[in-house]
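In: Following is a predicted model, sequence given first.
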Amino acid sequence: MTVLNKGIKQELYKEIINDFQNSPLVKLLGFNMLEIGNGIVVIEFQPRKEVLNTLGILHGGVSATLCDTAMGFSVKSLGKISTTVEMKVNYLYPINLGERVRACGKVIKVGENICVAEGEIINEINKVAVKSLGTYFILKKYGN
């Protein structure tokens, strides 16, 4: 699957794709990156039975992981290597088995040492199923 490059440098684009595709957790859960822009990332996901909770809907931890991944890679799209400091998640609608969803991560504030990003998981009927906000500590910039 080709990931749409929406305006970042080709070298950074290739590094992000490589990091994403080689992440053990991304592989395990089956996340697919659809596009990368300047401070924006979109990831697609379709839940399998193994990631459902006892109610038969997507487990909140997996939803949080999807949001964190989208937000973290949105920070990475700015050429920054970061780690999550704090994250808040609101679960608005359940996500069902096999429902194809999109997670959108977007950086909303860039500082010297901290970035803040927001994440949304959009369900098949275009409603925001999950909304998140994350704070990321900048470990270093690419090339440093």
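Out: Sure, I can see it. Predicted model only: the values in this text are computed from it and were never measured.
In: use CA for all of it now, contacts and neighbours both
Out: Will do.
In: Which stretches in this protein count as strands?
Out: With DSSP state E as the criterion, the chain has strands at 4-6, 32-37, 40-45, 80-91, 101-110, 114-122, 128-141.
In: The fourth one versus strand 114-122: what angle between them?
Out: Yep, that's strand 80-91 we're talking about. Strand 80-91 runs at 50 degrees relative to strand 114-122, counting by axes from the mean of the first three to the mean of the last three CA atoms, to 10 degrees.
In: list the helices and strands the top helix by length along the chain packs on?
Out: For the chain, the longest helix by residue count, based on DSSP state H, is helix 60-76. Packing partners of helix 60-76 (3 or more CA pairs under 8 Å, 6 or more residues apart in numbering; DSSP states H and E): strand 40-45, strand 80-91, strand 101-110, strand 114-122, strand 128-141.
In: chain center to the longest one, what's the gap?
Out: Put plainly, it is strand 128-141. The chain centre lies 9 Å from the centre of strand 128-141; the measure is CA atoms, centre = their mean, to the nearest Å.
In: Okay, buried residues for it please.
Out: 128-138 (16 or more other CA atoms under 10 Å).
In: here comes the other one, which I'd like you to weigh against the first:
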Amino acid sequence: MDSLEEVRARYDADTFPRSLGIELLELAPGYARVAMTLTENMVNFHGIGHGGAIFTLADTALGLASNSRGDPAVALTVTINYLSPAPVGTRLVATAEEEHLTRHTGVYRLTVTTSNGQNIALAQGTVYRQAKKRCPEQYS
């Protein structure tokens, strides 16, 4: 199984983003695009998309893109700027694009837009990449 197939299989088994309705649209080395529709339980008390829901969408794209080359990667830091509100029913698309890659780190540009291209959030994520594959129990 190649690394992209492995990442797809791991995503299919990841219940948290799937519980939010996050769909994997595209996956390539150093790149991922995911989408979800904001539902009533994803808004804050202002009635607009909750920052945590939007962040989770961007973070999911980051996780997929940063793991797409076969070595395990985990986020070290993610900084997000919320640009525009998104009401219930809005289809959001998050894209993660690799900007810089070393043996142990990667930097990714993350964008969250509406399905028609309006900017909702911009973010940057830095990940730590492990040189060899590890079993999940080794992380504890």
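Out: Perfect, I can see it now. Computed from a prediction, not measured in an experiment: that's the story for all the values here.
In: circling back: I'd like the helices and strands packed on helix 60-76 of the first structure as JSON lines, with distance to Gly72 of the first structure appended.
Out: Output for these, formatted as JSON lines (distance: least, CA to CA, whole Å):
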{"stretch": "strand 40-45", "distance to Gly72 of the first structure": "9"}
{"stretch": "strand 80-91", "distance to Gly72 of the first structure": "7"}
{"stretch": "strand 101-110", "distance to Gly72 of the first structure": "8"}
{"stretch": "strand 114-122", "distance to Gly72 of the first structure": "8"}
{"stretch": "strand 128-141", "distance to Gly72 of the first structure": "7"}
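In: nearest to Gly60 of the first structure, of those?
Out: For these, the distance to Gly60 of the first structure is smallest for strand 80-91, at 7.7 Å, taking CA to CA.
In: Leu76 of the second structure pairs with which position in the first structure?
Out: Under the alignment (TM-score structural alignment), Leu76 of the second structure pairs with Val85 in the first structure.
In: measure that match to Leu97 of the first structure for me?
Out: Between Val85 of the first structure and Leu97 of the first structure the distance is 30 Å, computed by CA to CA, to the nearest Å.
In: Those two: who's more crowded?
Out: Leu97 (16 against 13; other CA atoms under 10 Å).
In: mind checking what that one lines up with in the second structure?
Out: Aligned partner of Leu97 of the first structure by TM-score structural alignment: Val88.
In: Name all residues that make contact with that match.
Out: The contact partners of Val88 of the second structure, by CA atoms under 8 Å, 6 or more residues apart in numbering, come to 37-40, 42-43, 47-49.
In: cool, and Ser68 of the second structure?
Out: 3-4, 7, 27-31 are the contacts of Ser68 of the second structure under CA under 8 Å, 6+ apart.
In: That one and Val88 of the second structure, how far apart?
Out: To Val88 of the second structure, Ser68 of the second structure is 31 Å away according to CA to CA.
In: again, but for Asn116 of the second structure
Out: Counting by CA to CA, the gap from Asn116 of the second structure to Val88 of the second structure is 15 Å.
In: so which of the contacts of Val88 of the second structure persist in the first structure?
Out: Mapping the contacts of Val88 of the second structure onto the first structure (both residues aligned by TM-score structural alignment, their matches' CA atoms under 8 Å) leaves 37-40, 43, 47-49 still in contact.
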